[in-house]
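Student: Pasting a predicted model and its sequence here:
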Amino acid sequence: MTKPKPSQTLSWQDRSETQTAGWQSESGQPPPKNVVIVDDTTTADAAYWRACAGTAVLYQGDFQNAKQLLQAITRRVDRQAVKPVLTLLEAFHQLRSRQIGRANIVNKVLIELVDGKCPLNRAPDLQQAVEHALGETALPRLVLSLREALGMIGADEWRKKGVYISALKANIHADYGVYSPNRGEYLDLIHQASFQQASADSPNVAWDVGTGTGVIAAILVARGVSHVTAIDISPRALQCAARNFQRLNMQDNTSLAEKNLFPEGKADLIVCNPPWVPAKANTPIDQAIYDPKSRMLKSFLNGVGSRLNENGQAWLVISNLAEHIGLRGANDLLNWIQQSGLKVEEKLDTSPVHAKAMDQSDPLYEARSKEVTSLYQLIAA
């Protein structure tokens, strides 16, 4: 992967000398204006209160101690009182506010990389994980949050391991910043849905809008679709999908398109698994979950009909979690489908099996326990 080197820089004082390094933030946060050096003698309380006041702490010392400091700060953030709420909508907004506030504080713990390596004592080899996440930045010095660096390490391990997809009888590998297909129930719907065509043959041309890892496109190829165009606005996602297609020996049956929604031409089948929750996205990975004001969903519905060949079909895969929370009206989706000149030919439903759906301590458990994921097979009205 290639990615332009960070254009922003961070400066701080160390022993009365000004130090400067490139600044990396996955969420696009600007470099902090105030930075102080901390080490193994710094207490968690001192670092926590500095972070709460907006001052970032650049760690110099032992890497494992830095991790312990980060964990201690995180515990202090999580101990903040939860206000009583009356509705699931209030619970959702409070949860998102706490998540964002938590990230703002814990991301104030910084580390420096020199030539892609972390100079702290007992630091793991970060170079491969960082290069897979950011590409070769060509910067001799780079500062980023410790939390983000740990995320890169974890993502690199999952990238190498992959996620087993039963419909493919193979693993799909997610790069850093690309949403991993851990929730298999919606993929089962893609695998099970029948192709509603005049002939019994599989569609010749299909599009996977918002492809991510390329997992839906791969399932369609495995089901016999002659050619699938994997579409995404993110170059990082498209590179990830291309690697997965190559691993699965599907490169001759797939192509890539860097588009917001639709490429040129028409297709027999157009599939979209949009972000399910109409709320603000704060990081690139959030964009796989949150769709502000349902913009992508509405744009897909409004435009997909004119991109279908005769007897073509659109498959929309979406959960009703937003309806249970109160973020979307109970009839909004069906109304938008109808207003777009489409109708539902068939609808397949499944229940989630992920851990949060069973966790009664989750603030949104009442909504998650009732969630249904559906595949809407849409045709022209």
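Tutor: Right, received. Where do you want to start? Residues are numbered from 1 along each chain as shown.
Student: only C-alpha atoms for contact and neighbour calcs from this point on.
Tutor: Noted.
Student: Longest helix in the chain, please.
Tutor: Taking DSSP state H as the criterion, the chain has its longest helix at helix 88-106.
Student: Buried residues in that one, which are they?
Tutor: Applying a neighbour-count criterion of 16 or more other C-alpha atoms under 10 Å, one finds 88-89, 91-92, 94-95, 98, 102, 105-106 buried in helix 88-106.
Student: Please identify the buried residues of the helix or strand just after that helix?
Tutor: Counting by DSSP states H and E, the next helix or strand C-terminal to helix 88-106 is strand 109-114. Buried residues in strand 109-114, counted by 16+ other C-alpha under 10 Å: 109-113.
Student: take a look at this one as well, against the first:
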Amino acid sequence: MVIVAPEDKFISWSENGETCSARWHSEGGTPPPKRVVVADDRITADAAYRLACEGTALLWRGDFQNARQLLQAMARRLDRKPRKATATTAAAAEAFHLYRQSQSQRARTLGMLLLPFDDDYRVPLRRAPDVSQACVEAYGAAAGPLVASLRELLGLIGAHEWRKKGVEIPALGERIHPHYGVFAPVRGEYVDLVAAAPLPAGCAQAFDIGTGTGVLAAVLAQRGIAHVVATDQDPRALACATENIERLGLAAQVEVVAADMFPPGRASLVVCNPPWVPARAGSPLERAVYDPDSRMLTGFIRGLAAHLEPGGEGWLVLSDLAEHLGLRSRTELLAAFDAAGLRVVGRMDAKPTHPRATDATDPLHAARAAELTSLWRLGAR
């Protein structure tokens, strides 16, 4: 017997003259579609795209690989729409909001192609791969049949491969294995900054606030800091960081603890790499990128001085992308430091090397091309 939690939601559809239902699952928090039709290999891409745009979901009963091809065809139809690139800084904030609206609409439309899952996470379709391990890693133990979007499943499969192969971190000379829902350290410039910045004199203890995969805590431990406390409040991040620290043989130096921001006490070094863009997270999976109202950034700045040992430093690793998008000014950031009783000891900058920084077709190209990632070295006044 499956025990259904009160928060479980259900999706209903008509099939073979009967009304059917199943548990609905969406990691992004998308509500179950209100209109659902059964579809298979006979449907055309144009018809599927039209239904999805109208808000009608398609529960797939055909070949799994054909469903993947259909999703790609729907994506191509979305991409035919002209992309508006805005080059001026004054209009950058508007461009950003239009871009997010477009991405949200894209996710909603492509999320309308649905798959059934049996009670062991098996997809009962022709040529369907075994996705049970990817589902267990993301969803936890199976709890009965469900319906989820193909787009989400492909994300799970991709995350499973990242977790198996890991991400090469040159600063560590090792790989970090991100879990589903935990931000992968694919942008190496912020890791390199933490690996290169001069440590405070006599630094024996450090805090890594919002550790995620644990990559920065591992870098600090590898640099010789005897005790690193890595905090996070996301259960997935805590499990991911713990696994990575153990795999790297650093468990004797790094303590992973559940905490909202700071652990008790003080340290010679307190490091934080908060989400860089002050905007509302559209789903739980976006919380590593978007920091609504700069809550984590502000919380770190305001609480830092009280958690620094005399002569200690706080390292804030932050991109200035939000400044180029008109979402936060440098003046506001510096004023926040001053209001919290902090002084800037130094700053190190790095240019991003990811492909979007040089993609002239990206709607946010002007901002991305000008972006710098900085490590702000902060001390108490």
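Tutor: Cool, the structure landed. This one's a predicted model, so the numbers in the text were calculated from it and none came from an experiment.
Student: Give me the TM-score for this pair.
Tutor: The TM-score (TM-score structural alignment, normalised by the length of structure 1) is 0.94; 373 aligned residues with a C-alpha RMSD of 1.5 Å.
Student: picking up where we left off before, specify, as a residue range, where the longest helix of structure 1 falls in structure 2.
Tutor: Using TM-score structural alignment, helix 88-106 of structure 1 corresponds to residues 92-110 of structure 2.
Student: what's the average distance of that stretch to structure 1?
Tutor: Once fitted to structure 1, stretch 92-110 of structure 2 is off its aligned match by 0.9 Å on average (mean C-alpha distance after the TM-score superposition for structure 1).
Student: Give me the contacts around the longest helix of structure 1.
Tutor: 48, 51-52, 54, 70, 73-74, 77-78, 85, 147, 282, 324-327, 363-364, 366-367 (C-alpha atoms under 8 Å, 6 or more residues apart in numbering).
Student: next one: stretch 364-381 of structure 1
Tutor: Residues contacting stretch 364-381 of structure 1 (C-alpha under 8 Å, 6+ apart): 88, 91-92, 185-186, 189-190, 305, 311-321, 324-325, 338, 341-352, 356-360.
Student: Okay, buried residues for stretch 248-263 of structure 2 please.
Tutor: 250-251, 253-259, 261-263.
Student: Ok, stretch 305-324 of structure 1 next?
Tutor: Those would be 305, 307-308, 312-324, for stretch 305-324 of structure 1 by 16+ other C-alpha under 10 Å.
Student: Among those, which lie within helices?
Tutor: 321-324.
Student: need these in a markdown table with distance to residue 209 of structure 1, can you?
Tutor: Listed next are those as a markdown table, based on distance: C-alpha to C-alpha, whole Å:
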| residue | distance to residue 209 of structure 1 |
| --- | --- |
| 321 | 21 |
| 322 | 21 |
| 323 | 23 |
| 324 | 25 |
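Student: which residues in structure 1 does the longest strand along structure 2 match up with?
Tutor: Criterion DSSP state E: the longest strand present in structure 2 is strand 308-319. With TM-score structural alignment applied, strand 308-319 of structure 2 matches the range 308-319 in structure 1.
Student: quick revisit: for the longest strand of structure 2, give me the average deviation versus structure 1.
Tutor: Using mean C-alpha distance after the TM-score superposition for structure 1, the mean distance for strand 308-319 of structure 2 is 1.1 Å.
Student: ok, the residue nearest in space to the middle of structure 1 to residue 236 of structure 1 distance?
Tutor: With distances taken as C-alpha atoms, centre = their mean, residue 285 lies nearest the centre of structure 1, 2.7 Å away. Separation of residue 285 of structure 1 from residue 236 of structure 1 (C-alpha to C-alpha, to the nearest Å): 11 Å.
Student: Could you tell me which residues touch both of these two?
Tutor: With C-alpha under 8 Å, 6+ apart as the test, residue 285 of structure 1 and residue 236 both reach 177-178.
Student: so what's residue 323 of structure 1 up against?
Tutor: Neighbours of residue 323 of structure 1 in contact, by C-alpha under 8 Å, 6+ apart: 329-330.
Student: Among the contacts of helix 88-106 of structure 1, the buried ones, what's the ChimeraX command?
Tutor: Listed next is the ChimeraX selection for buried residues among these, using 16+ other C-alpha under 10 Å:
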select :48,51,52,54,70,73,74,77,147,324,325,327,363,364,366,367
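Student: just checking, which of the contacts of helix 88-106 of structure 1 belong to helices?
Tutor: 48, 51-52, 70, 73-74, 77-78, 147, 324-325, 366-367.
Student: residue in structure 2 matching residue 173 of structure 1?
Tutor: In structure 2, residue 173 of structure 1 lands on residue 177 (TM-score structural alignment).
Student: Its match is in contact with residue 245, isn't it?
Tutor: No - with contact defined as C-alpha atoms under 8 Å, residue 177 of structure 2 does not reach residue 245; the gap is 10.1 Å.
Student: between these two, who's got more neighbours?
Tutor: residue 177 (27 against 23; other C-alpha atoms under 10 Å).
Student: For the more buried one, which residues are in contact?
Tutor: So residue 177 of structure 2 contacts 162-167, 213, 240, 244 (C-alpha under 8 Å, 6+ apart).
Student: and with 6 Å instead?
Tutor: Contact partners of residue 177 of structure 2, counting by C-alpha atoms under 6 Å, 6 or more residues apart in numbering, are 163, 166.
Student: From residue 169 of structure 2, how far off is it?
Tutor: 10 Å.
Student: can you give me the strands in the stretch 151-300 of structure 1?
Tutor: 163-165, 170-172, 205-209, 227-232, 254-258, 267-272 (DSSP state E, counting those that start in this stretch).
Student: Out of the ones you listed, which is closest to residue 197 of structure 1?
Tutor: strand 267-272 (8.8 Å; C-alpha to C-alpha).
Student: superposed on structure 2, where does that closest one end up, distance-wise?
Tutor: Strand 267-272 of structure 1 sits 1.1 Å off on average (mean C-alpha distance after the TM-score superposition for structure 1).
Student: Counting by contacts, list what that strand packs against.
Tutor: strand 205-209, strand 308-319 (3 or more C-alpha pairs under 6 Å, 6 or more residues apart in numbering; DSSP states H and E).
Student: Report the angle between it and strand 308-319.
Tutor: 20 degrees (axes from the mean of the first three to the mean of the last three C-alpha atoms, to 10 degrees).
Student: so strand 267-272 of structure 1 corresponds to what in structure 2?
Tutor: Against structure 2, strand 267-272 of structure 1 falls on residues 267-272 (TM-score structural alignment).
Student: How about residues contacting that stretch?
Tutor: 203, 205-209, 308-309, 312-316.
Student: And the residues you listed, which is closest to residue 278 of structure 2?
Tutor: residue 316 (15.3 Å).
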